[in-house]
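Peer 1: here is my input, please return the structure:
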Amino acid sequence: MTALGFLYPGHSAEDDYPRVEQLLASDIRLDVVHTDIGEDAHRVDALLRMGSAEQLASGIEELRLTGAEAVVWACTGAGFVYGWEGAHDQVRSLAQAAGMPASSTSFAFVHAMRELGVRRVAVGATYPDDVAELFAQFLRAGGADVVAVRGAGVATAAQVATWGEKELFALAREADHADAEAVLLPDTALHTASHLPALEEALGKPVLTANQVTVWEALRLTDRRVNAPALGTLFTREPIVQV
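Peer 2: Next up is the predicted model:
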């Protein structure tokens, strides 16, 4: 049994995780521990507070009790708002405090792109335009060529959590670009776990979503690889050898 831990702010789309656990169909347990979301707002100041060391520390002891072997900060916005170096500091602090390998959803997107061997991507973000652009800057710092950014302007995670299949697919289609090798949907408040193959079929290319890459990142930290076609191309491709 491999136990994976996730620090998740508040309550929005955390039900994606038991769904993913079911779709993995393996000896893998996903344990979600909730941190205090603070002010639920897709604003830079609120996201910086949400991702502070103090906020993350609030869930670490409970996480340890699950027996997790690795932890991922399951919040994209409250990671990339710190910038490339600041997000590294955030993850290092989390690993030190938790006493286990750690990462974040923001880095999961970068690592997942490298896994698939894609560089040119389009972003479909639920966030306002200024926050969406910060994610694009983060991806560029990680080596991506962001060819298009679509911000939906949703103010809170609670609002995003109410989105269904119609809104999800509309965002993905609006974000897509002919030059993009993959489409990225960066919000862990967005329910996507049940729609990944259909999204990829609709767009004709890999689609990377926040909760999907977050789980994949935790598996990567524990050197586990699972073939799970229901979770999209990311969970079926052989790894790209970096040279």
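
Peer 1: from now on I want contacts and neighbour counts done on CA atoms only, so please keep to that.
Peer 2: Fine.

Peer 1: which residues does the most centrally placed residue in the chain contact?
Peer 2: Closest to where the C-alpha atoms of the chain average out (C-alpha atoms, centre = their mean) is residue 210, at 2.8 Å. By C-alpha atoms under 8 Å, 6 or more residues apart in numbering, residue 210 lies in contact with 76, 105, 109, 185-188, 190.

Peer 1: could you also give me the structure for this second sequence? I'd like to compare it with the first:
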Amino acid sequence: MVTVGLLYPGHSAEDDYPALEARLDGTIRLPVVITSVGEDAHRVDALLDLGRAERLAEGATELAAAEPDAVMWACTSGSFVFGPEGARNQASGVAQALGVPVSSTSLAFVDACKALDVRRVAVAASYPEDVAQHFVRFLTAGGVEVVAMGSHGIITAAEVGTLDPGRVIAMVKAADHPDADAILVPDTAMHTLEIVDDLEAAVGKPVLTANQVTVWKGLQLIGPVPSLPGLGRLFSARGTHA
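Peer 2: Here you go, the predicted structure:
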């Protein structure tokens, strides 16, 4: 059994991961370590603090006990605000501490788009506009064109974690654009792992969510990604190799 360790900031949708682990009935282990949070705010200064190397290092020390085969910094906004190079530096710092491959949710979004040959996307962001634009720039730097972006101005991760499936589906449908090859839902604070297939059915195209791409990338760091039910086209045969 492979183990993808997750460093997750604070409390909002971290229960998405053990729920998925239970549904997959022993296929993979997804141990979660909660990293410290200064202020729960989707604001650039707070996010730069959230993703500080010291916070990740503390989490990595705790996660070592789970003996992960790979580790993901399961935070989109706390990685993309650092830019591509900064996000890679975050991952390499944790990798040096634990001696296993490491990536982050923001980097996973770019890699997942490449795996599905997705060039143009629409973004359904829970964040305020200015924070969401950091994600747009991150994607653009990775060769992904954003043709439409809906931002919903939700300040705290805690509030995002309370959104019900109907609200998430509505956000994704509202963000869709005829020119978009896929819809990206970038917040790991949003519960999505149980509704990926529902989201894709609602728009008729691939939907990449933060917690979904986080698990996918963690598995890809270890080897070929298994085809897993209920997790959308990314986990179908087409999306399991990048």
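
Peer 1: can you pull the TM-score for these?
Peer 2: Once superposed, chain against chain, the TM-score is 0.96 (TM-score structural alignment, normalised by the length of structure 2); 242 aligned residues with a C-alpha RMSD of 1.4 Å.

Peer 1: circling back to that earlier point, what's the most distant pair in the contacts of residue 210 of structure 1?
Peer 2: Using C-alpha to C-alpha, the contacts of residue 210 of structure 1 span at most 15.1 Å, a distance reached by 109 and 190.

Peer 1: hmm, what's the outermost residue in structure 2?
Peer 2: Within structure 2, residue 178 marks the point farthest from the mean C-alpha position, 24.0 Å out by C-alpha atoms, centre = their mean.

Peer 1: assign a three-state SS to it, would you?
Peer 2: Under DSSP: H, G, I helix; E, B strand; the rest coil, the three-state class of residue 178 of structure 2 is coil.

Peer 1: do you know how far it is from residue 235 of structure 2?
Peer 2: Using C-alpha to C-alpha, to the nearest Å, we find residue 178 of structure 2 at a distance of 24 Å from residue 235 of structure 2.

Peer 1: swap in residue 65 of structure 2?
Peer 2: Separation of residue 65 of structure 2 from residue 235 of structure 2 (C-alpha to C-alpha) stands at 28 Å.

Peer 1: more crowded one of the two?
Peer 2: Set residue 65 of structure 2 next to residue 235 and count neighbours by other C-alpha atoms under 10 Å: residue 235 wins out with 20 against 9.

Peer 1: and the helices in structure 1?
Peer 2: Here structure 1 has its helices, by DSSP state H, at 16-24, 44-50, 53-57, 60-65, 77-80, 83-98, 105-116, 129-141, 157-161, 165-175, 196-203, 210-221.

Peer 1: so can I have a markdown table of those helices showing distance to residue 9 of structure 1?
Peer 2: Listed next are the helices of structure 1 as a markdown table, based on distance: least, C-alpha to C-alpha, whole Å:
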| stretch | distance to residue 9 of structure 1 |
| --- | --- |
| helix 16-24 | 14 |
| helix 44-50 | 8 |
| helix 53-57 | 9 |
| helix 60-65 | 13 |
| helix 77-80 | 9 |
| helix 83-98 | 15 |
| helix 105-116 | 12 |
| helix 129-141 | 18 |
| helix 157-161 | 10 |
| helix 165-175 | 21 |
| helix 196-203 | 23 |
| helix 210-221 | 13 |
